[in-house]
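*Asks:* Predicted model and sequence follow; I will ask about them next.
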Amino acid sequence: MIRQILFFENHFLDFYKVQDEKVKFKIKNVLELIRQVDRVPEKFLKHVSEVDGLYEIRIEYNSNMYRIFCCFDKGNLVILLNAYQKKTQKIPLSVLERAKKLKFDYFNRNKK
């Protein structure tokens, strides 16, 4: 299955632009894996248990952890919402709330 990756607004792109080139390269590789592989390993894509339909793309580089929140639409669309550099075990509440709001906004805007 080939998935299409879309950005909702500029939240992910704003995060991506400020990363160094090696982190950008790692992000691109993980996004390509998600695009191409039918069953993505949980190491790279995991459901956020607190929110129905919300997932986090997991990137690790030089002992730094990065997370990109996303959701799926129409089977093969991966919608990138927002991202952050992980510094604690738990997802910061403000980051999680923002992802929930962006997911809600995306589906409200794209109702058919």
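*Replies:* Thanks, I have the structure now. Numbers count the residues shown, from 1 in each chain.
*Asks:* going forward, measure contacts and count neighbours with C-alpha atoms only.
*Replies:* OK.
*Asks:* Where do the helices of the protein begin and end?
*Replies:* Applying DSSP state H to the chain gives helices spanning 11-17, 21-36, 93-109.
*Asks:* And the longest one, what does it pack against?
*Replies:* I take that to be helix 93-109. Packing partners of helix 93-109 (3 or more Cα pairs under 8 Å, 6 or more residues apart in numbering; DSSP states H and E): strand 64-73, strand 77-86.
*Asks:* second one coming, line it up with the first:
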Amino acid sequence: MKEFTAYKGEKFTIEWYFDDNENSDALDYFENLPESFQIKTLALFKRFAEIGEIKDKTKFNFEGDALFAFKPIPHRFLCFFVKGKKIIVTNAFHKKTDKLPKNEKERALKRREDYEKRTKKDSYY
């Protein structure tokens, strides 16, 4: 099985969501970013994973429906929290408008639902 841990900290572990075929387009998106944006993203992951919060809403924000976003501008990494002090990053995109694109939020919600189903069946890990 591939490694999908983005960052393991004292407070949280941040993981990339992956599908039944062990594909993660959020991880692919991250890996295709220029190194400077990868560093910015990992700095946000590290900060949250080690401290347990980011108070700056321009860097981490609640997006409704129990979804959150890491925000290394202009990119967004949508995620959700699960028991066991984990954060699952569902999808990533280049933000072009002020509002969260509806299709990106729907994608995150579907992936959270898939994650929950697969973990209940013990078929995720």
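*Replies:* Looks like it arrived, so ask away. Everything numeric in this text was worked out from a predicted model, so none of it was measured.
*Asks:* one step back: need the helices and strands packed on helix 93-109 of the first structure in TSV (columns: distance to Lys22 of the first structure and mean neighbour count).
*Replies:* Listed next are these as TSV, based on distance: least, Cα to Cα, whole Å; neighbours: other Cα atoms under 10 Å:
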stretch	distance to Lys22 of the first structure	mean neighbour count
strand 64-73	12	19
strand 77-86	14	20
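*Asks:* Now that we have those, can you turn them into CSV and tack on distance to Leu54 of the first structure?
*Replies:* Listed next are those as CSV, based on distance: least, Cα to Cα, whole Å:
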stretch, distance to Leu54 of the first structure
strand 64-73, 5
strand 77-86, 10
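*Asks:* Ok, which of these comes nearest Ile2 of the first structure?
*Replies:* Of all those, strand 77-86 sits nearest to Ile2 of the first structure, with 9.3 Å by Cα to Cα.
*Asks:* so that closest one aligns onto which residues of the second structure?
*Replies:* Counting by TM-score structural alignment, strand 77-86 of the first structure lines up with residues 86-95 of the second structure.
*Asks:* can you list contacts of that stretch?
*Replies:* Stretch 86-95 of the second structure has contacts (Cα atoms under 8 Å, 6 or more residues apart in numbering) with 12-18, 25-26, 29-30, 73-82, 104, 107-108, 111-112.
*Asks:* same check, this time on stretch 8-18 of the first structure
*Replies:* Applying Cα under 8 Å, 6+ apart, the contact partners of stretch 8-18 of the first structure are 7, 24, 68, 79-84, 102, 106.
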